[in-house]
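Visitor: The sequence and its predicted three-dimensional model are supplied below.
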Amino acid sequence: MIRLLWLFVVTLLPASLLAQTSPKRALTHDIYDHWQRIRNERLSADGRWLSYQIAPQRGDGWLYVQDLNSGRVDSFARGQDARFLPRNQYLVFRISAPYDHIRAAKKAGKKGDDLPPDTLGIWDPHTGRLRTFANLESFQLPPKGGDWIAFQYQPVADSTDSTAAEPPEGTHPLMLLQPETGDSLILEAVSAYAWADSGTALLALQTLGDSIDSVRVQRLQVDGAYVETLFEGPGAAQHPVLDAAGRQAAFLHSPDTGDIKIFDLYYQTAEAMARVVVDSSDRRLPPGWAVSSERAPSFSRSGHRLFFGTAPIPEEAPKDSLLDEEKVRLDLWHWQDDRLQPEQLEDLKADQTRTYLAVWDVAQGEMSQLGTETIHRVDLLDEGESDWALGTDSRRYDRFMSWEYPHYRDLYLIDLQSGEATLALERVQYETRVSPDGEFIVWYDAQAQVWMSYAAATGSSVPLTAGLKVAFYDEEEDIPAEPGSYGIAGWTRGANRVVLYDRYDLWACDPTGRQKPQKLSQGWGRKNRIRLRFQDLDREDPWLPGHLLLQGQSEETRAEAFYHLALTGKQPPQQLMGSDHHYSGLKRAKTGNRLLWRRESISDYPDLWTSDTLFRAPAQCTAANQQQQEYRWATVEPVRWEAFDGSQIEGLLYKPDDFDPDRKYPMLVYFYERKSDTRHDYYSPLPSRSIIYPSYYCSNEYLVFIPDIHYTTGQPGEDAYNCIVSGVEHLIRERAYIDSSRLGLQGQSWGGYQVAYLVTRTGKRFAAAMAGAPVSNMTSAYGGIRWGSGLSRMFQYEETQSRLGTTLWEDPERYIRNSPLFRAPEVQTPLLMMHNDADGAVPWYQGIEFFAALRRLDKPTWLLVYNDEAHNLTRWPNRVDLSIRMQQFFDHYLKDAPAPRWLREGIPAIEKGRTLGYE
């Protein structure tokens, strides 16, 4: 390994020296496969070891494991999905087949199990030895303890044994392995298995192939290396589960052999055989209901409660005697439907498989039904340890989802002992949080602009933030609906205080309302214009720790830092570490004194860094994409200006890193809503899903300007004009290096709408524009459907992003005034559009309407329609194609590059699939 690392350094040196003496190259579309990303980073429980993948966007990557004490690094080709064993830190991972082997198999028509199989890798951190097992099907590690591995594999058929029986369908052999000692156990024909959190036991379901299928449920006790049978009988079993300690087991079983199976809930503990605790004859179930196989059982953290799903017993479908061509195919829309037909169809699978939560008390042997046909959703508190659960019902407001936002819901507190539900809050729209013990619910009342608290013991509510002279609502939110809150940090232990955010600071509030709210961060965030937010490093603990780790971002510089704050609130936040970077991915080792995070800027890829828990001695662990130094890159600077209406606006201006102020540069303007707080974000050169990337276009000697947009209600198009065009004019006046005759626009979705609007308002100011998925006609889009959800689009125009604030019939002129289609004759800018025929967010006929109008008016316009693609592109070849076409389009109009064939002539349908027209 040392030799490999030395070679890595040596190969980097010539490129580094070359970059210092040779002109940097421009990024091109053939570099996408070479740009790598780091993912799936994990710390071992003790914090000594770090694993991560470095892989290209397509193709074979590498798995690395690093000793953070010594710096030693080991690597494994094509390793992925790596996890450390909790107790002995062995690294267990999947080794995929080579990319070119999989590609060749797919070209040969192979699918599924016929593709080249994966391999299991087990790496010993003490010796550096790698052990592999071929034909991997799946593997599981115990979540919180233990030193055994469980994995299934595809057995190799013995071609010489003609009498060998085929394993039952859906089953594979299961091996349990202790990698230090080599001890192992094998079970044949396992259909499902699950570890106890502690890693002391595993529950497995075996299918016994016979004239009638039978099932055997086995518990493997790894600390004693023995197997015990908990159940054996005809039928099918599903969803094995153990409590955290591995002492209690549960599963579902059905003796039925038909298509419709009715399941019973089995439970086992101590030395007893598994027994039925809930079946379809149980009178505690609603009439006609049974245990549902659509939800896996689960134990509470202590194992005192067993949760499971119930549902009405499905009816057998009537015998079908008609041919397909004899059947009526119809969706009937009814004006009194609570949900529109498209929404019902989109939710059909969820409706058909809906389950309702129930609980079985282990000690009492009593069952309570928690979820009902009124209360569909039930959320457990404190991993099922609280005596309360939170029920949510929004069905009586379903009709209003077409035009109301945020959507209403009713909240219930459900007693886990009796199953009784108490209506706590009605018509709640904004954020709510229940204390882990279930004693309090806090919620934000947007109309009153205060946080409220509901006490379960008294059923009464009190305001928490009334009279405080700071806003707890998002002051920058500018949609027509009431703004939501800044959010909740969490609850102090015992639920004696809930910690809330204002724009900058943290406040500790007594949920009973008796004590005055405490400014926990002492106003330090507001004084310094730094937004402070809690970073939760222990997701298993539902309570806030005694000392909070905060992350803050400066509104002035967008620099970020970490701070320490005691819950006593006696001291202001103490800075631990900060810089002009964006930090993300913060993690802490479970038991060790080690933190892991990512740090990035416009020029620094988000590599991995570690330190102790006080951020002392930070060390960089990775250095991905060293080839970047060979290419021209981007720099960024903040820009501030006065909009046409006198308001102050911010934006970002990206330049090539070899920028020459004596040159003239073309400039692309990209926008969505507000992006100035992303100043320190890194942009990998990726094939576009829909937008331009500053790094790529700056590398190709463009400037990229990203202005913020501030909105009012009723004129989103003019608001975009006010902020964007004023910013462009400001830059042209102040920056002589911007070529005012070579300006371009680009945006996607809401940004695409704004591009379409701007080209109707700006004459020849912009030489080219590209709009992805634009709404061009708000009058026709208003009554459309968001096909991805089935919802009506009305709410979007009245109360959310489109910001019109009224119905179409109350103010049709407002809809027309903000629709680019009705100003199509004013367009003087060549316009490239993309609108895909499977777009579930913006109906693709919106792009067609604008294209058809511009075509009739003989305006230069093109429409890219990627088949079977949604709002943003997902298929790699389509993403590369869009990237090439966008650059060719902008290069032609902003750099005088020759027009490619597709831009000059188009591509006739008869040539579809035969030529791309790039030439």
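Guide: That came through, no problem.
Visitor: C-alpha from now on. contacts and neighbour counts both.
Guide: Will do.
Visitor: Quick check: which element contains residue 752?
Guide: In this assignment (DSSP states H and E), residue 752 forms part of helix 750-758.
Visitor: no wait, residue 10
Guide: helix 2-21.
Visitor: so what does the helix or strand just after that helix touch, helix or strand wise?
Guide: The helix or strand immediately downstream of helix 2-21 is strand 36-43, counting by DSSP H and E. Under the contact definition 3 or more C-alpha pairs under 8 Å, 6 or more residues apart in numbering; DSSP states H and E, strand 36-43 sits against strand 49-56, strand 79-84.
Visitor: Alongside the first one, take a look at this:
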Amino acid sequence: MKIYFFVYFLASWACFLWGQAPAKKLLTQNDYLQFTEMSTPILSPNGKWSSFKLFSQETVDTVKVVATDGSKVYAFPESYGTNFSNNAQWFAFKNQQKGFGLLNLNTGKLKYNLDGTSYKFSEDGNLLGLKTTGHHGNSPKGLLLYNLSKNDSLFLEGVSAYNFSPNSKYLLYIASRNEDVSVNLLNLSDGSSIVLNERAESYSKLLWSDSGEQFFFVQNDSILYYGNAQYPTKLISQSLKAPLFKNMHIGFLAPFFSKDGRRVFFYMHRKIIPVNANDTLPSVQTWKGSDKWVYPRKIIESTPENWQMLCSWNPIKRKLQQIASPEKPQIVLTSNQKYALRFNIMDYEPLYLQHPKVDIYLLNLESGEEKLLIAKQQTGGGYIQLSPSGNNIAYFNGNDWINYSISKQQFTNLTKRFTTVLYKEKHDRPEPLIPYGMVGWTQDDTGVLIYDAYDIWHISINGKSYKRLTRGRETKTVYRLPTNLLKGYPPIRTPEFYSYEIDLSKELIMSIKGTDKSSGYAVLSPNGMIKNFGIFASKSHGLQKAKDGKAYVFITESPNTPPQLYYIKDSEKSTKLIYQSNPQYKNFVNGKRELITYKAGVWKNLNGILYYPDNYQPDRKYPMIVKIYEVQSHNFYNYCFPSLYTRDGYNPESLTAEGYFVFEPDIKYRIGNPGISAVECVTAAVNKVLSLNVVDKDRVGLLGHSYGGYETAFIVGQTNIFKAAVAGAPVTNMLSYYLSINSDDGLPQIWRMEHQQWRMGKSYFDDPEAYRQNSPIEHIKNINTPLMIWEGDQDRNIHWFQSVEMYLALRRLNKVVTFYVYPGEAHDIDISENQRDLSQKIIEWFDTYLK
């Protein structure tokens, strides 16, 4: 009996264990290799397929193609350069080993071309152009033209450039055979081809009008050609050797057609006179105090007379026009291309601002009449918008949105009746007031849509009526329109003027951000009803809409769940999970995180993210690393991929896996006291966490990079609560940094100190004591915290001599300091071996002093 009882008990016990989920493992560095990050998805035009890339530093990148009904998943390792055809029947990509790949989405058939390089689909998706190198087998160099609908192909030898017409009727291409170069036009319906021009040294800038009937190209950078596809032999040519363009040649920027196809806009550039080879003496640099820009910036960006000048050509009227000039080189065309805004970003320099103020002039391109429209207008993203119709111009004057009607020549204050503040009133940088934004124009310019802190407003074009479309203020929920889903008008080279057309008679998709840091999407119906979709306790991003229907994909992620791809066929229906990245995450312990609320001085309800150690046990106290950089709590719902390959050596998961608490507190600032503000916020935040009685107060470290490196270097000179610290690429001497130049853009760093991150609000010479009080080097004697500093010796943003100053000062005072300099690296670490090395050194540094 005893034996039988023992067997029964053992069997029952085994069944009980077998029915349980396997115990989760603690992450180790070897496990990091299993995790991949996920790119923003793309969606096929019919919404039936989505594609994205999975990538990491130590595994091959893999392209995934997923059927949105969940029926199929394709994987293509070592691939990139993906695209769907517009008819949604084909998926193309490049593969590092196999060359060009083409997947038939209807049949699943896949084929490769080892010799294929770049490719293009025709607009209708029935044709594919594939450039071949001639490096494999006996295939020559040229263009392989696939007729995907008929399953046949045509090879065009020696093709160096090509362009499908938007109506998919024609192919314009440049071909070389022997010593002859020609521009050719291929009729894609009957296969007939004609030579448009030949025996030139070179051709370039093949261009089609929106209709696909007019084409354009350039010969030898000196002759313009315009043609009509229906009458291809009747080309119109125009020499650029006119007096208007003396000592100039065509610029490198791409030309573009007017909307009606009757004009071509192109860029001209002044010829650079080569330096005399016999002149062996170097030129002496001249740095004048009266110069608008300092000499290094002039070398990097040149000066207006050497900039790309926008011009136009009306081939029918044989009219050439230079729209830009050295006096007004910046040009923004209205969408109907009847007018141009002209200005010069050097008007009021030196201003020591990130974005300059300018005088904006309105030029009538037909009559040549010009007038000053707006004086001393602040530039930068979101200050000026041109309506998609081309009839109106709206701008933010620092308090209100003003509209100018070109036809009526009339200014209207659109928001004078508003009591809601339309600019970021709590912005803690001494910059010009920043508007929450104007998202675009309703159809036929009947009104505009603008933002306040939370909501979207519709305002009539006469400013007499307005309506709040959302109700976010009541719950402090922020509503915005994802602009990638809207039809926009893209002014050339001026993205800050980008405007969108909004149809309120159709549903609008909105993004939502809640006070708990979560985000999602909602649909605004024409009747004003709002319905949420994709709302989880998570971060939602990457929303894409199918071109031909109401289908969407988007990504969600949360602290405990890696990115998931969701699909929704109609915004009124429920969402469906179609892909879960990193399914192995369920096998590992994922440390808890929570949002900590604290106050510091005048700042109430500050937040910080507290990450728990993966091996957390309530009866123990753990070391903690505090990572600082302005406001960070918006990252609360980000999934943290474990990795040693980061550009600043910091990854919270790699530290929690090593048994650390990690804390990311928000920092707010008082103008003129950035360092002191950081001390107040960080010490208050740390004390709040210590009050939870889970962290050992004698084992707390501090970590920061760039501006966070500055804050770290300053804080350790003000308090001894940190037992070890790491400062990456820090500013350590406020005066020497203030009087330095960023070698990347040639800008003096004065603007950063006075108006941007350092928030001093005035020049050093107006308040030198404030600069000294907030400068780490001035408090170096007070540092008792072992400090690790790291930098790249090619850092052109914060010169690595800033770190050298700190190191030498600490060394002279016999303080504990170690300085790591990475040769060839800049402000961030880009070489993967160096990334891993830095991550390991940071862990070892904290292990030494906190464990």
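Guide: Arrived safely. Computed from a prediction, not measured in an experiment: that's the story for all the values here.
Visitor: Identify the spatial nearest neighbour of the aligned partner of residue 824 of the second structure in the first structure, chain neighbours not counted.
Guide: Using TM-score structural alignment, the partner of residue 824 of the second structure in the first structure is residue 868. Excluding its sequence neighbours, the residue lying closest to residue 868 of the first structure (C-alpha to C-alpha, 6 or more residues apart in numbering) is residue 838, at 5.1 Å.
Visitor: Is the one you found in contact with residue 871, as I believe?
Guide: Yes: look at residue 838 of the first structure against residue 871 with C-alpha atoms under 8 Å: they come within range, at 7.3 Å.
Visitor: Show me which of these two is the more surrounded one.
Guide: residue 871 (23 against 19; other C-alpha atoms under 10 Å).
Visitor: Does the more buried one touch residue 841 like I think?
Guide: Yes: between residue 871 of the first structure and residue 841 there is a contact under C-alpha under 8 Å: 6.2 Å.
Visitor: before we move on, back to that, and the match of residue 824 of the second structure, that one's in a strand?
Guide: No: residue state for residue 868 of the first structure (DSSP: H, G, I helix; E, B strand; the rest coil) corresponds to coil; a strand is not indicated.
Visitor: how close does it sit to residue 841 of the first structure?
Guide: 14 Å (C-alpha to C-alpha, to the nearest Å).
Visitor: Compare the two and say which one has the larger neighbour count.
Guide: Neighbour count, other C-alpha under 10 Å: between residue 868 of the first structure and residue 841, residue 841 has more, with 19 against 12.
Visitor: how about that one, what's its partner in the second structure?
Guide: Aligned by TM-score structural alignment, residue 841 of the first structure pairs with residue 797 of the second structure.
Visitor: does that match sit in a helix, a strand or a coil?
Guide: Residue 797 of the second structure is classified as coil under three-state DSSP.
Visitor: so is residue 469 of the first structure in a helix, a strand, or just coil?
Guide: Following three-state DSSP, residue 469 of the first structure is assigned to coil.
Visitor: Kindly state which residue of the second structure is aligned to it.
Guide: So, by TM-score structural alignment, residue 469 of the first structure is matched to residue 419.
Visitor: Hmm, residue 652 of the second structure is touching residue 640, no?
Guide: Yes: checked against C-alpha under 8 Å, the pair residue 652 of the second structure and residue 640 is within contact range at 7.2 Å.
Visitor: neighbour-wise, which of these two wins?
Guide: Just comparing residue 652 of the second structure and residue 640: by other C-alpha under 10 Å the higher neighbour count belongs to residue 652, 23 against 20.
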